[in-house]
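Novice: Quick check, what structure comes out for this input:
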Amino acid sequence: MKSICLLTRMLSITLIFSMLACNKEKLAERETLSAETMAAIDVQSLNGGAAVPVSWYKLELKLIKESSGFTPPVAARAIAYTGITLHEAVVWGTPWGHTLSGQLNGLSNLPKPEKWKKYNWAIAANSAMAQAIKDLFPNASAANQQLITQLEADNLAALADSCSQAEVDRSIYFGRQIATAIYQWSSTDGGKDGYLNNFPTDYVPPVGPGLWVSTPPQFQRAMLPYWGNNRLLLKFAPSDTAGAAFPAYSTDTTSAFYQAAKYVYQKGISLTPEENLIARYWADGGGTFTPPGHLIAITAQLVNDEDLSLTGAAKLFAQVGIGLNDAAILCWRHKYRYNVLRPVTYIRAQIDSSWMPLIGTPPFPSFTSGHSTFTSVSGHIMAARFGNSFSFTDHQKVPDGFAPRPFANFQAMINEAAISRVYGGIHYDFDSEVGKTAGYNLALRVLALQY
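Specialist: Here you go, the predicted structure:
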């Protein structure tokens, strides 16, 4: 083991000097990082620590289910800041890593580890994620708050034996520093208290032909109408061309809009058993871990199945989280910019007054599909990590009574999640197709960052 570690360090140092020779000015900041890190790297804590973040995401999914107000965009936000906190807590443990400070909107001047001091990065990750989740779920029940405290203690107990007490204390402190800095930054994005006010009473929906109205059977107020105004994590969002991608509203039976609604209606009354299953499998409605939660659960499963290192896991969790957060903002921006009525409203008015969709219609406009956008951005990010031909089986809905669901590749997952909303009767096909495109374009921006 010592010889392997020594060889790793020698190769890393050689690589650093080579890079500096090529572009010394550009890598000045990373030169300091690399030199400090060479004396502080704990190889074991990097390569054997992915179990720590996976354990925290499992608990976070429970909190999303059980904490009031964690609707899909609110859940996506929490997932994103958890991932960024994890990434920044461990990135200094590798000489080739890049902090997200300076790359994300408004994020700068994050704490740095002490020079030439040794850290256990799994312990830093554990304390950072514990603090982040406490901050992001302030309304967690007393029982779940106790679970947070217990998980932090259990993980620390499993990690601390291989370190001096000074290293343990230093690592815990650094993790908490990072979590506090990330949370302070997050509190200025416009979404901090979203869980408290999903249905603002001051919002008055626009009125007119083809515009969204509340839907049966609950007829709820509009959910998170201002979420699209939140600050994006990415500095540069993809161009918004969505408005040109859906047909003009019309009640003419020969129009493209009528035909799109008719397709939803006809599909709804003739679903095959498999299509029915697909609609229910991807429903992820109220009281569940939500669509963003489903996708971070798949991410955690693959991190575990593929035995990613701590830094590899941190990078992927950060990427998927950033994508989910900005997907929610961009999707909700579309929803309340175009205010397209839901299929149930159109079909009951123009085709069949007694028709109801298979699954409940969410309380916000139709265009674009959140499921499509969330799954597309996450699927393309995971494909970039594992490969376009990577096959996997999703086990996340087994506790809900579903069989494990296999996918030949990530595109198959994206396509199925997107069409599931048409099968469920709550989206037009154009909602889903444009959502898929938006998610893909967003994934390209996320992947362009340095991690």
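
Novice: okay, CA-based contacts and neighbour counts for the rest of this
Specialist: Noted.

Novice: Tell me how many other residues crowd A39.
Specialist: 15 (other CA atoms under 10 Å).

Novice: OK, contacts around it?
Specialist: Neighbour list for A39: W116, K117, K118 [criterion: CA atoms under 8 Å, 6 or more residues apart in numbering].

Novice: which one of those is nearest E60?
Specialist: Comparing the contacts of A39 against E60 with CA to CA picks out K118 as the nearest, at 29.2 Å.

Novice: Nearest residue to that closest one in space, please, no chain neighbours.
Specialist: Spatial nearest neighbour of K118, excluding adjacent residues (CA to CA, 6 or more residues apart in numbering): A40 at 4.0 Å.

Novice: residues touching the one you found, list them.
Specialist: G93, W116, K117, K118, Y119.

Novice: wait, doesn't L110 sit right on L100?
Specialist: No. Using CA atoms under 8 Å, L110 is not in contact with L100, being 9.3 Å away.

Novice: on that earlier part again, now the residue nearest to K118: how far from T373?
Specialist: From A40 over to T373 the distance is 40 Å, taken as CA to CA, to the nearest Å.

Novice: Same question for A35.
Specialist: 41 Å.

Novice: More neighbours: those two, which one.
Specialist: T373 (34 against 15).

Novice: Contact partners for the more buried one?
Specialist: A327, A328, C331, S432, G435, K436, T437, A438, G439.

Novice: switch the cut-off to 6 Å
Specialist: G435, K436, G439 (CA atoms under 6 Å, 6 or more residues apart in numbering).

Novice: Not counting sequence-adjacent ones, nearest residue to T71?
Specialist: Closest residue to T71 apart from its sequence neighbours, by CA to CA, 6+ apart: T290 at 7.0 Å.

Novice: I'd like to know how far that neighbour sits from L147.
Specialist: 21 Å.

Novice: For those two, indicate the residue with more neighbours.
Specialist: With neighbours defined as other CA under 10 Å, T290 and L147 compare such that T290 has more, 24 against 13.

Novice: Just say helix, strand or coil for the nearest residue to Q450 once chain neighbours are set aside.
Specialist: Distance criterion CA to CA, 6+ apart; nearest residue to Q450, sequence neighbours excluded, is H98 at 5.8 Å. Following DSSP: H, G, I helix; E, B strand; the rest coil, H98 is assigned to coil.

Novice: want to put them side by side, so please do this one too:
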Amino acid sequence: MRTQLVSVMLMVAVLQAGCGREPGDYRARAADAEPLHTAMQELTGTIVYDIFSPPQASRAYAYASIAAYEALRHDHPEFQTLAGQVNGLTPVPAPEPGAEHYLPLASVHAFMTVGKALTFSSERMDSLHAEMHQRFRGEGIPAPVFERSVAYGDRVAQHILDWMRQDHFLEIRGYPKFTVTSAPGRWVPTPPTYMDAVEPNWAQVRPFALDSAGQFRPNPPLPFDMTEGSPFFRQVQEVYEAGKQLTDEQRQIAEFWNNNPYTMNIRGHAMFATKKVTPGGHWMGIVAIAARKSGADLMQSTEAYVRTAIAMADGFLACWEEKFRSNLVRPETVINAHLDESWVPALQTPPFPEYTSGHSVISTAAATVLTDQFGENFAFVDSTEVEYGLPARSFASFEEAAAEAAMSRLYGGIHYRMAIEEGVIQGRKVGDQVIRRLRTRVEGAEPARTANSVH
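Specialist: Predicted structure coming up:
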């Protein structure tokens, strides 16, 4: 119900944005980033509604953002294509020479077309798509320009979708489920739902900027050894003691960064599910917050989205490659078996192996790219979780937010410290790789910072 209400509010905002404007001055609004921010938020709402796993959500954000970027960049000669930079992307169709296009419309249209193809609830995307078209029509775009721009957005979207279908995602849909073993220290399903492992073959999906999912493998986890005083025992004991002594602030931090897309709640004999934004959706929300605060125009906002989305998508690939390679048991399982059979973590344990921490990897990867985009010490108020009933939190920088997201997993009782610390290192390497390899600006153009960035 909350997601439906937000969707309606977004549609109203889109319609209102197009009201009260004189026809024919649409070119003066070409830099307005709000249509893209609205489209991104609606994609997030659809991903929440469809209950996407975090890796799947990151894939949707990446492909949709690349489509938006490639359709828009022709209006901005200082920006260059990602073709030949991201793995496997061939030159994207250009607008018809000599014919007038309105590329902000083409960009948002391409974004929503790819987003629809990557989600299940197509009617949700269709609804906002129609409202968005009405908003653009209300700006006075001549009919031939409107139709030509939509057609160009379709060509870009189709090119991205054709490329996407070669990323091995469809092939892994038919692979066998993960095999659980009884070997000590290996992952087993956890309460309360005892779900199968999520996306055990994800590392075989094609990366965007990484050479391979295993390019930045972390140090191996400590050997499983529950002898009292052993290094692994101390890791387990820290999680156990932290869970028993959580402060109100630590509990709030754990809840704020929970981002579990499907939490099963049990009250007596009743069971009900709670849907929430994924970690990737949370950070895409932070991109919108930063873009608005900095005064980023449409092209700059699109650049920020695409770089962040690629960093997170590759972060999930790197993390999932290690998760199913090391196949480490979760703290809840070990604590219940060896220390306290009644202990329950503050957060519900996600259904996949422990090492490394996904939040630590993707939050650090996103923060690394966003710092490059908007500058260091970029203070912001993160209101992403407000619609899910949680208060906003303030951060002095993207790095501070990422560090809190990482540590939240220890407070939540679902990760050992080693998974958090190694995940941060892994995520920083992924973010640095995206910065090094993907050049959105033509050589000699201004750095990838928005006009009002904090330096």
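
Novice: Touching, F390 of structure 1 and F410? I think so.
Specialist: No. The pair F390 of structure 1 / F410 is not scored as a contact, 7.2 Å apart, by CA atoms under 6 Å.

Novice: Have a look at these two and say which one is more surrounded.
Specialist: A count of neighbours by other CA under 10 Å puts F410 above the other of F390 of structure 1 and F410, at 25 against 14.

Novice: aligned partner of that one in structure 2?
Specialist: Counting by TM-score structural alignment, F410 of structure 1 corresponds to F398 in structure 2.

Novice: and that match, how far is that from W320 of structure 2?
Specialist: 23 Å.

Novice: what's the answer for V277 of structure 2, then?
Specialist: Between V277 of structure 2 and W320 of structure 2 the distance is 19 Å, computed by CA to CA.

Novice: do G423 of structure 2 as well
Specialist: Where W320 of structure 2 is concerned, G423 of structure 2 sits at a distance of 11 Å (CA to CA).

Novice: For the strand or helix carrying V12 of structure 2, which outside residues touch it?
Specialist: Using DSSP states H and E, V12 of structure 2 sits in helix 2-17. Helix 2-17 of structure 2 has contacts (CA under 6 Å, 6+ apart) with R135.

Novice: What's the local residue count around A30 of structure 2?
Specialist: 16.

Novice: Just give the nearest non-adjacent residue to it, would you?
Specialist: Sequence neighbours aside, P104 is the residue nearest to A30 of structure 2 in space, at 6.2 Å (criterion: CA to CA, 6+ apart).

Novice: So what does that neighbour match up with in structure 1?
Specialist: Using TM-score structural alignment, P104 of structure 2 pairs with A122 in structure 1.

Novice: Pretty sure that match sits against S45.
Specialist: Yes. Counting by CA under 6 Å, A122 of structure 1 touches S45, with 5.3 Å between them.

Novice: More neighbours: which of these two?
Specialist: A122 (33 against 23).

Novice: What is the strand or helix carrying that one packed up against?
Specialist: For A122 of structure 1, the host element (DSSP H and E) is helix 121-136. Applying 3 or more CA pairs under 6 Å, 6 or more residues apart in numbering; DSSP states H and E, we find helix 121-136 of structure 1 packed against helix 72-90, helix 165-186.

Novice: redo that, cut-off 7 Å
Specialist: The contact analysis (3 or more CA pairs under 7 Å, 6 or more residues apart in numbering; DSSP states H and E) places helix 121-136 of structure 1 against helix 43-47, helix 51-66, helix 72-90, helix 142-159, helix 165-186.

Novice: Let me see the contact set for R330 of structure 2.
Specialist: R330 of structure 2 makes contacts with W187, P353, E354, I414, H415, as judged by CA atoms under 7 Å, 6 or more residues apart in numbering.

Novice: To which residue of structure 1 is it aligned?
Specialist: Per TM-score structural alignment, R330 of structure 2 is aligned with R342.

Novice: Same question for M195 of structure 2.
Specialist: By TM-score structural alignment, M195 of structure 2 lines up with Q220.

Novice: mind checking the SS state of that match?
Specialist: Note that with three-state DSSP, the state of Q220 of structure 1 is coil.

Novice: and it, how many neighbours?
Specialist: Neighbourhood size, Q220 of structure 1 [other CA under 10 Å]: 14.

Novice: For F236 of structure 1, see how far away it is.
Specialist: Q220 of structure 1 is 34 Å from F236 of structure 1, by CA to CA.

Novice: coming back round to it: quick one: the helix holding V12 of structure 2 to helix 34-50, angle?
Specialist: 160 degrees (axes from the mean of the first three to the mean of the last three CA atoms, to 10 degrees).

Novice: Can you show me the strands along the stretch 301-450 of structure 2?
Specialist: When secondary structure is read from DSSP state E, counting those that start in this stretch, the stretch 301-450 of structure 2 shows strands at 380-382, 393-395.

Novice: The residue mapped onto T99 of structure 1 from structure 2 and M164 of structure 2: what is the separation?
Specialist: Aligning on TM-score structural alignment places T99 of structure 1 opposite T81 in structure 2. Using CA to CA, T81 of structure 2 is found at 17 Å from M164 of structure 2.
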